[in-house]
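*Asks:* Sequence plus the predicted model coming up.
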Amino acid sequence: MTIKRTEPATDADERSMLEGFLDYHRQTLEWKCEGLDDAQLRTASVPPSELSLMGLVRHMADVERSWFRRVLADEDVAPLYYSDEDRDGEFHLTDTDTWEDAYTTWQAEIAAARTSAARFALDDASQGRNGFTEEPLTLRWIYTHMIEEYARHNGHADLLRERVDGATGE
């Protein structure tokens, strides 16, 4: 399967543009993982770092879940991979963790995020609270933050992919 990234429209309304950029970055992370096996996807960048492509995908599943379900929609859902005891659990891969499970979970969280976001206008306040400031946030803020989060981690993914098999790209 070849991942097709859809360029965000240059003439869209604000919401469509924000959603377009977020989807573009989601597709970029998927593209960076394309064609690799489980061993390659769990390859850490440079010891002692445990950062891997599979770990990034697991991290983004938790990030999608946190901002769109817990904060925006105020759903009572627990983190998927991390805990108070292991704040970086998404990066601590075991032999039983697979790309198929990580990818399926990530895609399910993206679908849930879209469902949650569809119920809100850009300026609507979240039903839940930001865990850092306890303030409600607008959907616009969450979209902007998610674009930033993916963009930063896609930079990591570029370096990880190059480390794994030499593949480079935008």
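*Replies:* Nice, I can see it.

*Asks:* hey, let's count contacts and neighbours off CA atoms from now on
*Replies:* OK.

*Asks:* What is the neighbour count of residue 122?
*Replies:* Burial measure for residue 122: 16 neighbouring residues, criterion other CA atoms under 10 Å.

*Asks:* got a list of what it touches?
*Replies:* When contacts are counted by CA atoms under 8 Å, 6 or more residues apart in numbering, residue 122 touches 15, 138, 139, 140.

*Asks:* What of residue 117?
*Replies:* Residues counted as contacts of residue 117 (CA under 8 Å, 6+ apart) are 68, 72, 139.

*Asks:* What number of neighbouring residues does residue 147 come out with?
*Replies:* Per other CA under 10 Å, the neighbour tally for residue 147 reads 20.

*Asks:* From residue 86, how far out is it?
*Replies:* From residue 147 across to residue 86, the span is 26 Å (CA to CA, to the nearest Å).

*Asks:* do residue 26 as well
*Replies:* 25 Å.

*Asks:* What residues sit buried inside stretch 88-105?
*Replies:* For stretch 88-105, the neighbour count (16 or more other CA atoms under 10 Å) marks 89, 90, 91, 92, 93, 98, 99, 102, 103, 105 as buried.

*Asks:* Spatially central residue in this protein, please.
*Replies:* In the chain, the residue lying closest to the centroid (CA atoms, centre = their mean) is residue 60, at 2.7 Å.

*Asks:* Below is structure B, check it against A:
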Amino acid sequence: MTTERIGPPLVGDERAMLRGFLDYHRATLALKCDGLSDEDLRRRSMPPSALSLLGLVRHMAEVERAWFRRTIAGEDVPLVWSPDGDYQVAYDPAGSTRSQAFAAWEAEVAHSRRIEAAAASLDVTGRNARRNVDVSLRHVMLHLIHEYARHNGHADLLREGVDGTVGA
């Protein structure tokens, strides 16, 4: 599988820029996983960390679901990997496969895109029950850009540790 990554727009309105940067970071995470086996994707960074590329993909499925479906759309859905609401479960890649993790993540990204596209503006708000605050779609998109950027830095190091690939 080869991921196509399109750079974010250089000009555009706020929504187009946010959408472009978020999609760029989503593609970057997928790109970091291209060409690796399930075993490679489950490889952990270094003790005591349990961080792995597959764990990051699973975690980002949770992040997409929590912020777009649960917060902005107000859907009453459980977490992807933990019916008990334990966000840490996603990081454990044991027994998980690329196909399972990517199917869940890609489904959540599709839901997120649908929710964002249907929103009248970036000022649409939803309730973040975990923090007990209202947040705007603008905040959610900025938060996800931040979350992906941070974890893509982790993914850079994880990928280099697996097969020496750097950059991109």
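*Replies:* Arrived safely. The structure displayed is predicted, hence computed values, not measured ones.

*Asks:* Show me the helices in structure 1, by range?
*Replies:* Ranges of helices in structure 1, per DSSP state H, are 14-33, 38-41, 53-64, 99-118, 139-165.

*Asks:* Tell me which residue of structure 1 matches up with residue 147 of structure 2.
*Replies:* Alignment note: residue 147 of structure 2 maps to residue 149 in structure 1; criterion TM-score structural alignment.

*Asks:* got the contact list for the residue lying closest to the residue nearest to the centre of structure 1 once chain neighbours are set aside?
*Replies:* Nearest residue to residue 60 of structure 1, sequence neighbours excluded (CA to CA, 6 or more residues apart in numbering): residue 106, at 7.0 Å. Residue 106 of structure 1 sits next to 57, 58, 60, 61, 62 when contact means CA under 8 Å, 6+ apart.

*Asks:* now those residues in JSON lines, with distance to residue 111 of structure 1?
*Replies:* Output for the contacts of residue 106 of structure 1, formatted as JSON lines (distance: CA to CA, whole Å):
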{"residue": "57", "distance to residue 111 of structure 1": "15"}
{"residue": "58", "distance to residue 111 of structure 1": "15"}
{"residue": "60", "distance to residue 111 of structure 1": "13"}
{"residue": "61", "distance to residue 111 of structure 1": "11"}
{"residue": "62", "distance to residue 111 of structure 1": "13"}
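
*Asks:* Residue 30 of structure 1: which of those residues is nearest?
*Replies:* Closest to residue 30 of structure 1 out of these is residue 57 (8.3 Å), distances taken as CA to CA.

*Asks:* didn't the closest one look like it was pressed against residue 103?
*Replies:* Yes - the pair residue 57 of structure 1 and residue 103 qualifies as a contact (CA atoms under 8 Å) at a distance of 7.0 Å.

*Asks:* Give the residues shared as contacts by these two.
*Replies:* Common neighbours of residue 57 of structure 1 and residue 103 (CA under 8 Å, 6+ apart) do not exist.

*Asks:* and residue 76 of structure 1, how far is that from residue 9 of structure 1?
*Replies:* 34 Å.

*Asks:* ok, the residue nearest to the centre of structure 1 to residue 11 of structure 1 distance?
*Replies:* Taken as CA to CA, the span from residue 60 of structure 1 to residue 11 of structure 1 is 28 Å.

*Asks:* try residue 115 of structure 1
*Replies:* 24 Å.

*Asks:* do the same with residue 92 of structure 1
*Replies:* Distance from residue 92 of structure 1 to residue 11 of structure 1, counting by CA to CA: 42 Å.
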